[in-house]
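Novice: sequence unknown, structure follows:
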């Protein structure tokens, strides 16, 4: 292979170690986030399908990161004119695997959000919106995966130029369509619960806090938009792809972070004491759920004199989902409680001889 004097002068350059370090660091961050989520679920003795989906998102994140890390052994971070044909073939195969695992992990990140909505907010009208969104996202992801698996026929022609095959010509267009679709879906997922949150009879500060938790997804959207500029490959692909691969892993970790951080309140209680905790056996008024009637009217479900850690039993006539995160009752609840106690004391005093 003939190379220019400029290429010869740059042949020693490498970003492989940088890419390897970024991959390991982001996989570690993702693992810690999901481990924290599972630990918090264990503290409240409650797990659900959203937790399983988060674990699957992490599993395919690690698979994607491992594929990218393996690509550094075959030329990622080096200039393509320094690589042999065998190295390019091995690099191409790892690249295809990373794209496949990235797509699956990203889909599970979004499904985790939707399953979490089903878990903590049960408004009959929105319930079907969440379920429909999960079905749509699953179908779209399946179509994308089929497309990735049929980029070339036979598939080996995608990474081995020595194999003749028929390949999809507009692959870059396919990546752009998929990327834009995921941005649109992300935006829809973020705004879905906001109308319900703002209908809750809660102080403004708590509404803003809940909206902020859901709004963390805008950070993922920002990364996805930035990543779009790296979807058009350059000629020196193995050198250029370091930035694109880094943004892809960052996007996955951001999605996992946004879906996990909202579950960390029990951990804050236990470790840092940022939220007041209750010792076993004490009693309080704790809001554990949101119930709705057939008219989709949101109602506060309150459990009086409940020992810490007990579960709320919802009447079968109400559509309800229990939440693992208690929401502080509004001022009116405590006013009613004080009046009730004052009335009880007055009755006792009257009955005393």
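Specialist: Received the coordinates, thanks. Just so you know, these numbers come straight off a predicted model, no measurement behind them. Numbers count the residues shown, from 1 in each chain.

Novice: from now on I want contacts and neighbour counts done on CA atoms only, so please keep to that.
Specialist: OK.

Novice: just the helices in the stretch 101-250 of the chain please.
Specialist: Taking DSSP state H, counting those that start in this stretch as the criterion, the stretch 101-250 of the chain contains helices spanning 124-149, 171-191, 194-199, 204-215, 217-228, 237-261.

Novice: try this one next to it:
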């Protein structure tokens, strides 16, 4: 005789009998933390076919290709940063660079800075959105899913605005690396950078604190709760 099996999630469990029939039972949020051997945060994702039978392998296949875009943009950002150090003298004083190499490295750095800003915004937002999607799967409550979607949308809008600022704050684009400040046709770059930086910090803090209340409700010893919160915080940072 085939044994029934269960799919655990935050706040409840769904059981399947040997014939694919589904039985549901709600579990208090605290008790959910002791599911699957007391690990606290384990959750098995499960899809069913149209006839209601379990199809556990489908999700594993659908998620296997995720993450490549974050890897591409993050590595591109690191490559551009290395180029700015090696080719543009980043980290050195202008008084050391200009007498020896002229203004060429500075102009090159200002060009690289435009690309760097775009790659930084895109790679950072992709990482945040990935974390938010993870939250919505681990803590599958209506409030968390809604909050994760709102934060992901806000992060996406922030990214688009940051990229547009990089492209359009100076017109023409070449004014970004024009050394003659009097003839540059640029907007208030310090104000724009400061505003986007503050908004970025707000999203960082929001992503950092979102799971804390859920982790604290788990039926675990206090030191384990603190350890989980610290682990999640380090992952976000």
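Specialist: That came through, no problem. Worth saying up front: this structure is predicted, and the values here are computed from it rather than measured.

Novice: would you mind giving the helices of the stretch 101-250 of the first structure as TSV with distance to residue 104 of the first structure and mean neighbour count added?
Specialist: Conversion of the helices of the stretch 101-250 of the first structure to TSV gives the following (distance: least, C-alpha to C-alpha, whole Å; neighbours: other C-alpha atoms under 10 Å):
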stretch	distance to residue 104 of the first structure	mean neighbour count
helix 124-149	7	16
helix 171-191	12	15
helix 194-199	27	14
helix 204-215	22	16
helix 217-228	16	18
helix 237-261	10	22
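
Novice: residues in contact with the equivalent of residue 139 of the second structure over in the first structure?
Specialist: The pairwise alignment with the first structure assigns residue 139 of the second structure to residue 121, based on TM-score structural alignment. For residue 121 of the first structure, the residues meeting the contact criterion (C-alpha atoms under 8 Å, 6 or more residues apart in numbering) are 290, 320, 321.

Novice: does residue 90 of the second structure sit in a helix, a strand or a coil?
Specialist: For residue 90 of the second structure, the reduced secondary structure class is coil; criterion used: DSSP: H, G, I helix; E, B strand; the rest coil.

Novice: wait, is residue 300 of the first structure part of a strand?
Specialist: Yes: when the secondary structure is assigned by three-state DSSP, residue 300 of the first structure falls within a strand.

Novice: distance check, it against residue 29 of the first structure.
Specialist: Going from residue 300 of the first structure to residue 29 of the first structure by C-alpha to C-alpha, to the nearest Å gives 36 Å.

Novice: same question, residue 22 of the first structure
Specialist: In this structure, residue 22 of the first structure and residue 29 of the first structure are separated by 11 Å, where distance is defined by C-alpha to C-alpha.

Novice: more neighbours, the two?
Specialist: A side-by-side neighbour count of residue 22 of the first structure and residue 29, using other C-alpha atoms under 10 Å, places residue 22 first with 20 against 15.

Novice: wait, the more buried one sits on residue 248?
Specialist: No: the pair residue 22 of the first structure / residue 248 is not scored as a contact, 11.3 Å apart, by C-alpha atoms under 8 Å.

Novice: map residue 159 of the second structure onto the first structure.
Specialist: Aligned by TM-score structural alignment, residue 159 of the second structure pairs with residue 141 of the first structure.

Novice: for its match, what are its contacts?
Specialist: For residue 141 of the first structure, the residues meeting the contact criterion (C-alpha under 8 Å, 6+ apart) are 103, 104, 107.

Novice: which residue in the second structure lines up with the last one?
Specialist: When the structures are aligned by TM-score structural alignment, the residue of the second structure matched to residue 107 of the first structure is residue 125.

Novice: what do we get in the first structure for residue 198 of the second structure?
Specialist: Taking TM-score structural alignment, the alignment pairs residue 198 of the second structure with residue 180 from the first structure.

Novice: distance check, residue 216 of the second structure against residue 9 of the second structure.
Specialist: Taken as C-alpha to C-alpha, the span from residue 216 of the second structure to residue 9 of the second structure is 16 Å.

Novice: then residue 108 of the second structure?
Specialist: Distance from residue 108 of the second structure to residue 9 of the second structure, counting by C-alpha to C-alpha: 52 Å.

Novice: looking at these two, which one has more neighbours?
Specialist: Each of residue 108 of the second structure and residue 9 has its neighbours counted (other C-alpha under 10 Å); residue 9 has more, 26 against 16.

Novice: mean deviation, stretch 126-139 of the first structure versus the second structure?
Specialist: Its matched residues in the second structure lie on average 1.0 Å from stretch 126-139 of the first structure after superposition (mean C-alpha distance after the TM-score superposition for the first structure).

Novice: from the contacts of residue 141 of the first structure, which is closest to residue 227 of the first structure?
Specialist: Here the nearest of these to residue 227 of the first structure, counting by C-alpha to C-alpha, is residue 103; it sits at 14.0 Å.

Novice: relative to residue 188 of the first structure, how far out is the closest one?
Specialist: Taken as C-alpha to C-alpha, the spacing of residue 103 of the first structure relative to residue 188 of the first structure amounts to 19 Å.

Novice: what's the answer for residue 289 of the first structure, then?
Specialist: With the distance defined as C-alpha to C-alpha, residue 289 of the first structure ends up 24 Å from residue 188 of the first structure.
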